[in-house]
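**Q** heads up, no residue letters with this:
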């Protein structure tokens, strides 16, 4: 503990220096433990320069998702975060049946196997048929730190769209809302939420174009909706007017780059991933 917080209570120190939420602080106070220099103490205890603060978080509630044994394509892992390279075809969380296999259920199985007392904290989600990089927080504290600064998490996508896309680069600034006749589909709508997508054309073929995207907002199905609205639905995206492609399940969309500030070390972290091999079919 630095001299700047000498005389402050543990509670004040955790709220200010640790950026704790009041909800998380309450959970630690009620069901966790706090130690100063190896001795368990209460939250009101004032700190001295050089004190070592150790927190034991309470075991987290696991929720209703049923654990499943499955492959977790881990790219990076430490005590606070996991970066996965998700394959297409598996949901991140089960949409309806909580016993359906998902990335979350694979995480819960792995945590149980390790005796790890936390639930699955998803920071960046991907649609079921979207592949690529996604960020997981390993405990409630890192989840809080990451989600309170979502604007510092940057994701870059690549997609294959139908047709010869004519523009080299630009910005789509069209609000997106839920379709009136569906709980799944989204549409461009004046009543929707602000939605901005940057795009850059990579290459153009006779029937398909490959485009790189950067999301400036995080709406559900944002890239898929914006491109369909422009008349260039993603290849295989039958929900938004695309034609089914043999050998490809769902839309050709991949998160190829993930950048974030580590919640604890504050180090800049960047990861990249190549699109699926079967995308060569679009060449």
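**A** That came in fine, so what should we check first? Quantities reported herein were computed from a predicted structural model and do not represent experimental measurements.
**Q** C-alpha from now on. contacts and neighbour counts both.
**A** Noted.
**Q** Spatially central, which residue of the protein would that be?
**A** residue 124 (0.8 Å; C-alpha atoms, centre = their mean).
**Q** who's in contact with that one?
**A** 134, 135, 136 (C-alpha atoms under 8 Å, 6 or more residues apart in numbering).
**Q** Doesn't the first one lie inside a strand?
**A** I take that to be residue 134. Yes: assignment of residue 134 by DSSP: H, G, I helix; E, B strand; the rest coil places it within a strand.
**Q** Give me the neighbour count for it.
**A** Residue 134 has 24 neighbouring residues, counting by other C-alpha atoms under 10 Å.
**Q** Spit out the contact partners of it.
**A** Contacts of residue 134 (C-alpha under 8 Å, 6+ apart): 83, 84, 85, 86, 123, 124, 125, 126, 255, 258.
**Q** can you count the residues close to the third one?
**A** Looking back up the chat, that one is residue 85. Residue 85 has 22 neighbours, counted by other C-alpha under 10 Å.
**Q** what about versus this one:
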């Protein structure tokens, strides 16, 4: 297994800072990441071991060898298909099919994206555990972002609000408004561990929607999440009187040609945590949605 190694060149304005301060402030290390590196990793300055209190100078090369990550017993490697849209040292972008959970159920009776990722990591010699950045419900399809190690996960999580996610959905009925903002707090429904509901005691939840196509009994809408609550789109559209097609949990009608609700993450945009490059990915909606036009 190859350990993750990251290297920084010390800019002039960081001359005189200690190695520790440099990693915390310039490298944006969390206390947990720093602790792991200090205990089981390695920090080099100009390819030599260095005390963390020592000052750095302009042009110094700081290298961090991150330790291998521990994997919990709950998730085990399992062979299965993965649709990888993009991959580099720090992250993966996957196109997930409907009907596959992101993480395994408690009884581990069904495969998941996490199981398949661990199998893929083992094949590639990647010594990481699973770090999901943007999670999708089991029956939601489309793009999701996965960090390949704890450091990139920490950086992406810090910038979670900067990850732009756009979804497309088929909802029941004809949506008359061309666009709108749903600003309704969401909480767990009393007596249920799964279902969510609109509640004054809930967390702030905001969804922007745009009407794209109106059919006889359905509407194709595009949605943008401004917050990331569990089942947010499903709850908000049901509250609007337009539950998602196939979403029986929130009063939608099940469809024979659908695997769960008609919800697809068709676009993700974010700033790369290491290169700072602006990343953008798109995914076409499922072909089965053509049936709604009939």
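**A** Arrived safely. No experiment lies behind these values; they were computed from the predicted model shown.
**Q** that older thread, with distance to residue 31 of the first structure as added columns, please give the contacts of residue 134 of the first structure in TSV.
**A** Formatted as TSV, the contacts of residue 134 of the first structure follow (distance: C-alpha to C-alpha, whole Å):
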residue	distance to residue 31 of the first structure
83	29
84	31
85	35
86	34
123	25
124	28
125	30
126	33
255	38
258	35
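**Q** Could I get those in CSV, plus columns for secondary structure and distance to residue 236 of the first structure?
**A** Converted to CSV, the contacts of residue 134 of the first structure look like this (DSSP: H, G, I helix; E, B strand; the rest coil; distance: C-alpha to C-alpha, whole Å):
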residue, secondary structure, distance to residue 236 of the first structure
83, strand, 26
84, strand, 24
85, strand, 21
86, strand, 18
123, coil, 26
124, coil, 23
125, coil, 20
126, coil, 16
255, strand, 16
258, strand, 24
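**Q** Residue 128 of the second structure versus the aligned residue in the second structure for residue 138 of the first structure, what's the distance?
**A** The alignment partner of residue 138 of the first structure in the second structure, by TM-score structural alignment, is residue 148. Separation of residue 148 of the second structure from residue 128 of the second structure (C-alpha to C-alpha, to the nearest Å): 7 Å.
**Q** Among the contacts of residue 124 of the first structure, find me the one that's closest to residue 10 of the first structure.
**A** residue 136 (28.2 Å; C-alpha to C-alpha).
**Q** Please name the nearest non-neighbouring residue to residue 198 of the second structure.
**A** Closest residue to residue 198 of the second structure apart from its sequence neighbours, by C-alpha to C-alpha, 6 or more residues apart in numbering: residue 186 at 4.7 Å.
**Q** Quick one: map the one you found onto the first structure.
**A** Under the alignment (TM-score structural alignment), residue 186 of the second structure pairs with residue 176 in the first structure.
**Q** so what's residue 135 of the second structure up against?
**A** For residue 135 of the second structure, the contacting residues are 102, 144, 145, by C-alpha under 8 Å, 6+ apart.
**Q** Whichever residue in the first structure pairs up with it and residue 261 of the first structure: what is the separation?
**A** Under the alignment (TM-score structural alignment), residue 135 of the second structure pairs with residue 125 of the first structure. Going from residue 125 of the first structure to residue 261 of the first structure by C-alpha to C-alpha gives 17 Å.
**Q** hey, where'd the helices end up in the stretch 101-250 of the first structure?
**A** For the stretch 101-250 of the first structure, the helices defined by DSSP state H, counting those that start in this stretch cover 103-114, 140-147, 222-229.
**Q** Kindly compare burial across those and name the winner.
**A** Highest mean neighbour count among the helices of the stretch 101-250 of the first structure (mean count of other C-alpha atoms under 10 Å): helix 222-229, with a mean of 22.
**Q** average offset between that one and the second structure?
**A** With mean C-alpha distance after the TM-score superposition for the first structure, helix 222-229 of the first structure departs from the second structure by a mean of 0.8 Å once superposed.
**Q** Next one: the nearest residue to residue 249 of the second structure once chain neighbours are set aside from residue 84 of the second structure, what distance?
**A** Leaving aside its sequence neighbours, residue 249 of the second structure sits nearest to residue 195 (C-alpha to C-alpha, 6+ apart; 7.3 Å). To residue 84 of the second structure, residue 195 of the second structure is 31 Å away according to C-alpha to C-alpha.
**Q** What count of nearby residues applies to residue 136 of the first structure?
**A** Neighbours around residue 136 of the first structure, by other C-alpha under 10 Å: 22.
**Q** Just list the residues touching it, thanks.
**A** Going by C-alpha under 8 Å, 6+ apart, the list of residues near residue 136 of the first structure reads 81, 82, 83, 84, 120, 121, 122, 123, 124, 143.
**Q** Residue 45 of the second structure pairs with which position in the first structure?
**A** Per TM-score structural alignment, residue 45 of the second structure is aligned with residue 36.
**Q** Fine by me, thanks again.
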